[in-house]
Structures are given as structure tokens and as C-alpha cells.
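Novice: model the structure of this input:
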Amino acid sequence: MRRVLCREFADPERFELVEEPGPEPGPGEVLVAVEAAAVSFVDGLIARGGYQLRPPLPFTPGTAVAGTTPDGRRVAALLTGFGGFASHVVVPEDRLVPVPDGVDAGVAASSMESHGTIAFAFRDRVTVRPGEWVVVLGASGGIGQAAVDHARAAGARVLAVASTPDKRAAALAAGAEAAVGYDALKDTIREHTGGGADVVIDPVGGDAAEAALRALGAGGRFCVLGFTSGAIPKLPANVVLLRNRTVVGVDWGDWSRTDPAASRDLAEDVLRRIGAGELHPARPRNLPLADAATATRAYAERSAVGRLVLTP
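Specialist: Have a look, this model is predicted:
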């Protein structure tokens, strides 16, 4: 088998591609030949030692894969112990998620975390009603495009926020009704939403967070999903108090580790909805396993548009 090895917490340029004997499944486990391994912003954080989880060294990054089993089943899986950047992985049988006919392996792998996060957010953390305005920051990224997709499926109107024209075009292609940049963000959101947004989805953080919070209307809900800008905002409590706003955290990773069976069921439902045409994730861009550092760096530098997957 081939896999990417991280021997120390450092920049992805220190990744190594190694070849070694393949893993042997134990009782209740299945060997999966990986066809696509999802790459995310968090993979780079973990590799650099900047995430709350620090796996024992050496380790192989990657937590979401799709591929085939020896008996020919098309499956996807969320890996609790990392290891996805590889040609083969061993997965407990009860963690395998069937991939519906017509759903590409790259789409399946890249949707497990991004669409799973937003499905968890919309089901368990925030209510989105038909006709409401949902503002999505970082709308061209994996989480952002998933948020656009789910909000549209819920009957909401979506205002996408992204930093460049090509990123805004990607957000519009994902289903956003309008797309804007970050300049004068509070006033821009209020103008486009007719006075104030109902929900903000924020995986970005930084200065944009407070501006978007101030742009919420009465009863507005602000969802904190992450800080890809690298800056954790300090949201003013008085702005939350005014107009009965709510700030809610969405930590899908902690929930999925706490309740892996429920996480698996949610992932299966996400893939079912994709297969049924209820959700419409864009096909990711494929890169070879040897380009794991390039793919991971693209997220760290915020140059990636949409999703990237490694194809062993």
C-alpha cells in the first residue's frame, strides 16, 4: 500500500509518501481500497499541531474516504484514527456507509465532513425556515458550499460572501441567490436581505464575524463553525443581547467522536439525499496522493475553490 506519513508536527511540505505492506483487517473490520480521500482545512491544522487533537506520531492525515471493499461494495467512511491519505484503510464494518449508485467516490468522500457538518447544524443546532435569509461566509469553500446547498434545500434564500470574483461565481453556481465581497459587510448584508439576515453561517471568523453578527435582524442566529481566517473573533455580548440574537457553536467533530453511530447514520442520510438529487454538491477536483502537501496548503492559504480529494 501507499500512504502519506507525517513524522512530526510541521508544514505539509514535510509529508512523505511511503510504500509498505498493506494493513490486515481484524475481527469485525473491512479492508477498503481507497478511491478518494477528502482534504480539508483541518488536515493542515492537525499536521502542524495546531488543532485540539494531536495524534501520536507518526501518523497519516485524512478522516474521510470512499472506495470499494473486497466483495465489491461501494462504501464511504469517517475514520476516527485518521489514516485517510492512503491507498488502503481498515474500517470497522459498522462504520461503513453505503454509497448510492450514481454518486461519485470523490463526491461521497468530500461530502462526509462538509455536508455532514451542515446537516448536523441544521438538524441539531439551528432552525432554518423557508423564505429566511441565510448568509454564508467563506461561501466558496467546502463548508460554505455545503451550507448554500442545505439552505436552498430548506427553502431559504442565500446570500454568499466570498473574497474574489471566482469564489463568488462558485457560490452562485452552488445555488446562492446573490454573492458579495467582504467590504462594508454589515451594510451590504442589510441591504441585500431587506433589513437584516435571519441566520449567519460562519466558518471564517476574523473581522467579518462581528460585522455579520451586527447585520442580523431580530431573532437572528449566528452559527460559529470555525476560523479559517486564523483569527478568533471576540463577539460583543451587547450586540447578541440586542434584538434577541443567538450565537451557537457547531462542533460536528466533537459530536461525531462522542456518538459515532449517530454520525454514521447522519452521513448515510447525507449520501442518500445526494443520490436522490435533494442535495447537489459540486464534483471535487482530483489530485494524486503525491500532491497531498499541495492540496493541504491550498486550504491553509485559502486559495482552494470548492473541494479537493486525493485519488490513490
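Novice: contacts and neighbour counts: CA atoms only from here.
Specialist: Noted.
Novice: what separates stretch 13-27 from the chain centre, distance-wise?
Specialist: Distance, stretch centre to chain centre, for stretch 13-27: 25 Å (Cα atoms, centre = their mean, to the nearest Å).
Novice: and the contacts of it?
Specialist: 1-7, 31, 88-91, 289-290, 292-294 (Cα atoms under 8 Å, 6 or more residues apart in numbering).
Novice: tell me which element the residue nearest to A304 when sequence neighbours are not counted falls in.
Specialist: Once flanking residues are discounted, A304 sits nearest to A298: 5.1 Å by Cα to Cα, 6 or more residues apart in numbering. Taking DSSP states H and E as the definition, one finds A298 inside helix 292-300.
Novice: could you also give me the structure for this second sequence? I'd like to compare it with the first:
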Amino acid sequence: MRAVQVTEFGGPEVLKLVELPDPEPGPGEVLIEVDHAGVNYADTHAAENSYLAPTELPLVPGGEVVGRTPDGRRVVALLHKSGGYAEKAVAPEATTYEVPDGVDDNAALAFIVQGMTAWLMLRKNAHLEAGESVVVHAAAGGVGSLAVQLAKAWGAGRVIATASSEDKRKLALDLGADAVVDSRAENMTDALREANGGQRVDIVLDMTGGRITDESIAALAPFGRLAFYGMASREQPKPVELRNLLGHSTTISGIWLPHALRLPGNLFERGLAELFELAKNGEVKAIKGGEYALADARQAHEDLRSRATTGKLVLNPRA
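Specialist: Predicted coordinates:
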């Protein structure tokens, strides 16, 4: 089969199109003929070995695929470690989910990673209550575009979206945001408070890092919550001193999606089913951010890292 492989750590240049043996499913696993594979920021970190989990070489990147099983089921799956950038992939049966009619490949891939990240942050990290203000950084991205819609659907009083271009900010408004802020604002604390009518904000969903995280924490109201799910800038925020959290009863939390799979009560499956239902009812839509041929995986990573994209990026192994 054709696959994209990484044999040395680095940037997008280390992604190479190669021929590899077909993967063989083991006990409790299923073989999937891949129709599309998702592309995520986590993949760019894995390629340079800066992800939460250490990367082992050689690596076929890609954590989720949508396609067909040998018995004809159309499924979307989270892979055990990687392997999605290929014509065939092996996934655990436990993290393989049937895709309902009315949900296309792009949406299925967007919901299983970006959608569930947004769902978990608002449900588990931030515990959104009706009427609260929610800041969504990178609101035109895969997670952000879905988080804006979910926050509105679940009764947020005011959704403030940040994005780096006029087109991205317009997209956020079209998705339901009440106000937009330039993500390059000189002082994000002041910009967020101004967008919230001069008031501090209740919730921030952040994947930026660096000063944006620092200034977002400073914008939180009493009992405000910041959920941190990535560091696109690759710049560390300032260390947080616990005594400083007392000043506004601040909560700062992090999220790594695999942890949700370990919780009892089929939390992940319930969340994904809710997202599928919202999509079928037209209440939430996944933004198509671009489809790339397998041979163009390097370009997909370059576009993602440059923050020039919106919505969900996918690879097409058949192109």
C-alpha cells in the first residue's frame, strides 16, 4: 500500500510517500480501507517529536480515519497510536464507530477529534452554564469552529471568537459568534474585556500558548475557567503560581483526548453520538478546510502550521 512515513524527526519536509506492506489486524482490531484520513496539529508535533506521547520511528502519522471494513461497514476510527496517512489502517474495535447516514467523511473525521475535544472542554473542563461568556481562540480552526457552535447551542450568553484574518473572523460570526477579536491584538486581556462589554469573561478555550494564554488568564472573571488544549505558537506560557489563582477563584485545566477513552460510562461514545445527531439536525456543521492527496501531506502540514487554514483538513489516499 501507499503511505506517508517519517524516518527522521523534523518539520513537514520529513514526510515521505512510500510503499509499505499492508497492515495486519490483531485480536480486537479491525482492518479499514481508508477513504479519508484526518490531519491534526498533533500530527505536526508527532513528526518533530514534541507531542505529549513520545514518537517512535519509523512513523506513519495520522490518528483517525474514515472508511470501510471488510464486512462493508462505513466507520470512523481512532487509531491506537498512528497509521492513518495510508491506503489501509488497523484500528481497535473499541474505538471504531459506525457513521450514520447523513454524516459525510469530513464531518465524521472532524467530530471524532476536534468535535469531541470541543464537547469535552465545554462539558467536562469548563462546565458551561447558560448565560456565561465563552472565548474561543482560533475560532476558524477545526476545534474552534465547532466550539463556537456548541457554546451557542448550549446557551452561552456571549461567544467571543478570536482569529487572525478578516475572513476567519467573518466565518466565526457566520457560525454564531457574538463578537470577534483579532488574535494579534496588542493586549488580549483588554481586547477580550472590551468585546465582553467591559466585563471579565467566564470561559476561555485556548490552544495558542505564549502571551495569549497569559493575557487570557488575566481576563477571567471570578470563578472563570481556562481550558488549555494545545500550543500552536510553540511558546510556553508563564508558569502559574497557585496563590495567584486565589485572586479570582480561577480554574485552569488541560485536556488530552485519549484520557476520555479511559473513563467509565461510554462518555466518548455518548459525546460522539450527540455530535452526529446535532449534525443530522443541522444544528452543528463541520467546516471543510481542504482535501489533499496523500502525496501532498507535506503541504497539508505546512498550511496547518502557517495557520492559513480553516476547519478540518483531510487526506485522500485515492487521489
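Novice: TM-score for this pair?
Specialist: Scored against TM-score structural alignment, normalised by the length of structure 1, the superposed chains reach a TM-score of 0.92; 312 aligned residues with a Cα RMSD of 2.2 Å.
Novice: that older thread, going through the contacts of stretch 13-27 of structure 1, which ones are buried?
Specialist: Taking 16 or more other Cα atoms under 10 Å as the criterion, what is buried in those is 2-6, 31, 88-91, 289-290, 292-293.
Novice: for structure 2, what's the longest helix?
Specialist: helix 267-280 (DSSP state H).
Novice: what's the mean distance for that one versus structure 1?
Specialist: Here helix 267-280 of structure 2, set against structure 1 after superposition, deviates by a mean of 3.5 Å using mean Cα distance after the TM-score superposition for structure 1.
Novice: aligned partner of A209 of structure 1 in structure 2?
Specialist: Counting by TM-score structural alignment, A209 of structure 1 lines up with T213 in structure 2.
Novice: for that match, list the residues it contacts.
Specialist: 206, 237.
Novice: on the three-state scheme, it is what?
Specialist: helix (DSSP: H, G, I helix; E, B strand; the rest coil).
Novice: how much space between it and P25 of structure 2?
Specialist: For T213 of structure 2, the distance to P25 of structure 2 (Cα to Cα, to the nearest Å) stands at 42 Å.
Novice: what does T95 of structure 2 give?
Specialist: 14 Å.
Novice: hmm, F85 and P61 of structure 1 touching each other?
Specialist: Yes - contact criterion Cα atoms under 8 Å: P61 of structure 1 and F85 qualify, at 5.8 Å.
Novice: the more surrounded of those two?
Specialist: Remark: of P61 of structure 1 and F85, F85 carries more neighbours, 30 against 26, as counted by other Cα atoms under 10 Å.
Novice: and that one, what does it touch?
Specialist: 3-4, 37, 60-62, 289, 292, 310.
Novice: in strands only, show me the residues you listed.
Specialist: 3-4, 37, 310 (DSSP state E).
Novice: helix or strand: which one has I203 of structure 2?
Specialist: Per DSSP H and E, I203 of structure 2 falls inside strand 201-206.
Novice: what does that strand rub up against?
Specialist: 121, 126, 128, 132-138, 192-193, 213, 216, 219-230.
Novice: what do you get if the cut-off is 7 Å, keeping everything else the same?
Specialist: With contacts defined as Cα atoms under 7 Å, 6 or more residues apart in numbering, strand 201-206 of structure 2 is touched by 126, 132-137, 193, 213, 219-221, 224-229.
Novice: among these, which are in helices?
Specialist: Those of the contacts of strand 201-206 of structure 2 lying in helices (DSSP H): 193, 213.
Novice: still on that earlier bit, what range in structure 2 matches the helix holding A298 of structure 1?
Specialist: With TM-score structural alignment as the criterion, helix 292-300 of structure 1 aligns to 297-305.
Novice: off-centre distance for that stretch?
Specialist: The answer for stretch 297-305 of structure 2 is 16 Å, by Cα atoms, centre = their mean.
Novice: need the residues that contact that stretch.
Specialist: Counting by Cα under 7 Å, 6+ apart, residues outside stretch 297-305 of structure 2 touching it are 12-13, 15, 44, 292, 309.
Novice: narrow those residues to those in helices?
Specialist: If you go by DSSP H, the contacts of stretch 297-305 of structure 2 have T44 in helices.
Novice: give me the subset of the contacts of stretch 297-305 of structure 2 lying in strands.
Specialist: Going by DSSP E, the strands hold Y292 from these.
Novice: which of the contacts of stretch 297-305 of structure 2 are buried?
Specialist: Buried among these by 16+ other Cα under 10 Å: 12, 15, 44, 292, 309.
Novice: contact partners for E132 of structure 1?
Specialist: 156-157, 198.
Novice: any chance of the residues you listed in TSV, with neighbour count too?
Specialist: Formatted as TSV, these follow (neighbours: other Cα atoms under 10 Å):
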residue	neighbour count
A156	22
R157	24
D198	25
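Novice: out of these, which comes closest to L279 of structure 1?
Specialist: Set against L279 of structure 1, the nearest of the contacts of E132 of structure 1 by Cα to Cα is A156 (13.8 Å).
Novice: thinking the closest one is in contact with V135, fair?
Specialist: No - A156 of structure 1 is not in contact with V135 according to Cα atoms under 7 Å; the separation is 10.0 Å.
Novice: mean offset of the strand holding I203 of structure 2 relative to structure 1 (after superposition)
Specialist: Mean for strand 201-206 of structure 2 is 0.8 Å (mean Cα distance after the TM-score superposition for structure 1).
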